[in-house]
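**Student:** I'll drop the sequence and a predicted model, then ask my questions.
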Amino acid sequence: MNVYGVVGYKNAGKTGLMERLVVEMVSRGLSVSTVKHAHHTFDVDQPGKDSYRHRVAGASQTLLSSGNRWALLSELRGAPEPSLQELLAQLAPVDLVLVEGYKRDGHPKIEAYREETGHPLICSEDESVRAVAADFELECPVPLFDLNDTKAIADFILTDLGL
């Protein structure tokens, strides 16, 4: 499976870039899935709903299904967080998986960077970052793209992956 990441610090523009890249890649006829890493507790279920009640009652996994979609919720219940590779193995095959976060993993990545964040560039310390998408001109050791030039960024990713 072809995997490419979007990394950066908080408010760097990662989610917006991910969203635009999904639209761009799908418009080119590619099947795309996404993985998003969260650094905090999150809940996609609603209190009071049947699936929430199943999970709170102690179910290890709860599968919710309808005519439009299905979702599988897995509770770790104290077990370690699965690795990115373990999570990718859970996905159905697609042309491209775009990953938001997991900046310490070794898959190829593009760094989203906004001047206002003031953080150091990740690409300076991480060889898996292949390019930077920024909202201003800056010196960096990898190719630099305008953060809003989604087509050029998509072209770079597909070329880098050999697609």
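**Tutor:** That came through fine.

**Student:** hey, let's count contacts and neighbours off CA atoms from now on
**Tutor:** Noted.

**Student:** give me the neighbour count for Met18.
**Tutor:** Neighbourhood size, Met18 [other CA atoms under 10 Å]: 21.

**Student:** which other helices and strands contact the helix or strand containing it?
**Tutor:** Element membership for Met18 (DSSP states H and E) is helix 14-27. For helix 14-27, the packing partners by 3 or more CA pairs under 8 Å, 6 or more residues apart in numbering; DSSP states H and E come out as strand 3-7, strand 32-36, strand 96-100, helix 150-161.

**Student:** which other residues reach the second one?
**Tutor:** Outside of strand 32-36, the residues within contact range by CA atoms under 8 Å, 6 or more residues apart in numbering are Val22, Met25, Val26, Leu91, Val94, Asp95, Leu96, Val97, Leu98, Val99, Glu100, Gly101.

**Student:** just curious, which of these is nearest to Tyr4?
**Tutor:** Leu98 (5.1 Å; CA to CA).

**Student:** identify the residues contacting the closest one.
**Tutor:** By CA under 8 Å, 6+ apart, the contact set of Leu98 is Val3, Tyr4, Gly5, Val6, Met18, Val22, Val32, Ser33, Thr34, Val35.

**Student:** can you select the buried ones from the residues you listed in ChimeraX?
**Tutor:** Buried residues within the contacts of Leu98, by 16 or more other CA atoms under 10 Å, are selected in ChimeraX with:
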select :3,4,5,6,18,22,32,33,34,35
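
**Student:** distance between the helix holding Met18 and the chain's centre?
**Tutor:** 10 Å (CA atoms, centre = their mean, to the nearest Å).

**Student:** and here's the other structure:
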Amino acid sequence: MSANHSIVLGICGTSGSGKTTLLEAVLPKLREAGLVVSVIKHSHHDLQLDAPGKDSFRHRQAGACEVMVVSPHRFGLFAETAAELTLDQQLSRLSPCDLVLLEGHKAQPVPKLEIYRTALGKPPLFASDPSIIAVASDVALNAPCPVLDLNHPEAVARFIVGWLARRKAAAPRA
């Protein structure tokens, strides 16, 4: 992992399992715990983040390799790439933080929290992915890792805070 972001946790699950919904509920709890958290959301689709006719779109169309749009409250960076960025390249573009949550990067070899809903009728990922360290589910499961109640984001956040503290304590000192 990137030197700026050595602690990464994947949030994985099948489509429709509620990854984004859980993150929306957990992120404020992590911030309340004093953590600075960034999220990288993976998409298999081509992204069009700016709109035709906007200055940023026109600059990219004219040949700029990167266009940054800045306001008093946020910024966005639009960049053309020849290939999908590696995880290290993605992480290197983020500011330093306590934790980076990866949503939808289920093939990455990083520790992961699986979101599992029985109603989707799909097998859980933990059965075939040893990097899954916990499962947040809507039912009790027999799993080789902790099973958290998907309907209690406070418990999920507490698990993440505890896991992160253990990772930081075990990290070699620079």
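**Tutor:** Sure, I can see it. All values derive from a computational prediction rather than experimental measurement.

**Student:** picking that back up, how about a markdown table for the helices and strands packed on helix 14-27 of structure 1, with distance to Asp135 of structure 1 added?
**Tutor:** Listed next are these as a markdown table, based on distance: least, CA to CA, whole Å:
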| stretch | distance to Asp135 of structure 1 |
| --- | --- |
| strand 3-7 | 15 |
| strand 32-36 | 22 |
| strand 96-100 | 18 |
| helix 150-161 | 12 |
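
**Student:** which stretch among these comes nearest Ala59 of structure 1?
**Tutor:** When the helices and strands packed on helix 14-27 of structure 1 are compared (using CA to CA), the closest one is strand 32-36, at 23.3 Å.

**Student:** from the contact counts, what lies against the helix or strand just after that closest one?
**Tutor:** Sequence order places helix 50-57 as the next helix or strand after strand 32-36 of structure 1, per DSSP H and E. The contact analysis (3+ CA pairs under 8 Å, 6+ apart) places helix 50-57 of structure 1 against strand 61-65.

**Student:** repeat the analysis, applying 10 Å as the threshold.
**Tutor:** Packing partners of helix 50-57 of structure 1 (3 or more CA pairs under 10 Å, 6 or more residues apart in numbering; DSSP states H and E): strand 61-65, strand 70-74.

**Student:** check contacts around the most centrally placed residue in structure 2.
**Tutor:** When CA atoms, centre = their mean is applied to structure 2, the residue found nearest the centroid is Leu102 (2.0 Å). By CA atoms under 10 Å, 6 or more residues apart in numbering, the contact set of Leu102 of structure 2 is 8-12, 38-42, 87, 108, 110, 112-113.

**Student:** contacts only, for Arg104 of structure 1.
**Tutor:** Arg104 of structure 1 touches Val7, Ile122, Asp126, Ser128, counting by CA under 10 Å, 6+ apart.

**Student:** and the buried ones among these, selectable in PyMOL?
**Tutor:** Buried members of the contacts of Arg104 of structure 1, defined by 16+ other CA under 10 Å, are picked up in PyMOL with:
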select buried, resi 7+122+128
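
**Student:** mark which of the contacts of Arg104 of structure 1 are part of helices, please.
**Tutor:** Assignment to helices by DSSP state H places none of those there.

**Student:** which of the contacts of Arg104 of structure 1 lies closest to Ser74 of structure 1?
**Tutor:** Ser74 of structure 1 has its nearest neighbour among these in Val7, at 24.9 Å by CA to CA.

**Student:** translate that closest one into the numbering of structure 2.
**Tutor:** In structure 2, Val7 of structure 1 lines up with Cys12, judged by TM-score structural alignment.

**Student:** got the contact list for its match?
**Tutor:** Contact analysis of Cys12 of structure 2 by CA under 10 Å, 6+ apart lists 18-19, 102-108, 112-116, 125, 132, 135.

**Student:** repeat that for Asp98 of structure 2.
**Tutor:** Listed by CA under 10 Å, 6+ apart, the contact set of Asp98 of structure 2 reads Asn4, His5, Ser6, Ile7, Val8, Gly34, Leu35, Val36, Val37, Ser38, Leu164, Lys168.

**Student:** do Ala155 of structure 2 as well
**Tutor:** If you count contacts by CA under 10 Å, 6+ apart, Ala155 of structure 2 has them with Val26, Lys29, Ala136, Leu148, Asp149, Val161.

**Student:** list the contacts of the residue of structure 1 positioned farthest from its centre.
**Tutor:** Relative to the C-alpha centroid of structure 1, counting by CA atoms, centre = their mean, Ala57 is the outermost residue, at 30.4 Å. By CA under 10 Å, 6+ apart, the contact set of Ala57 of structure 1 is Ser51.
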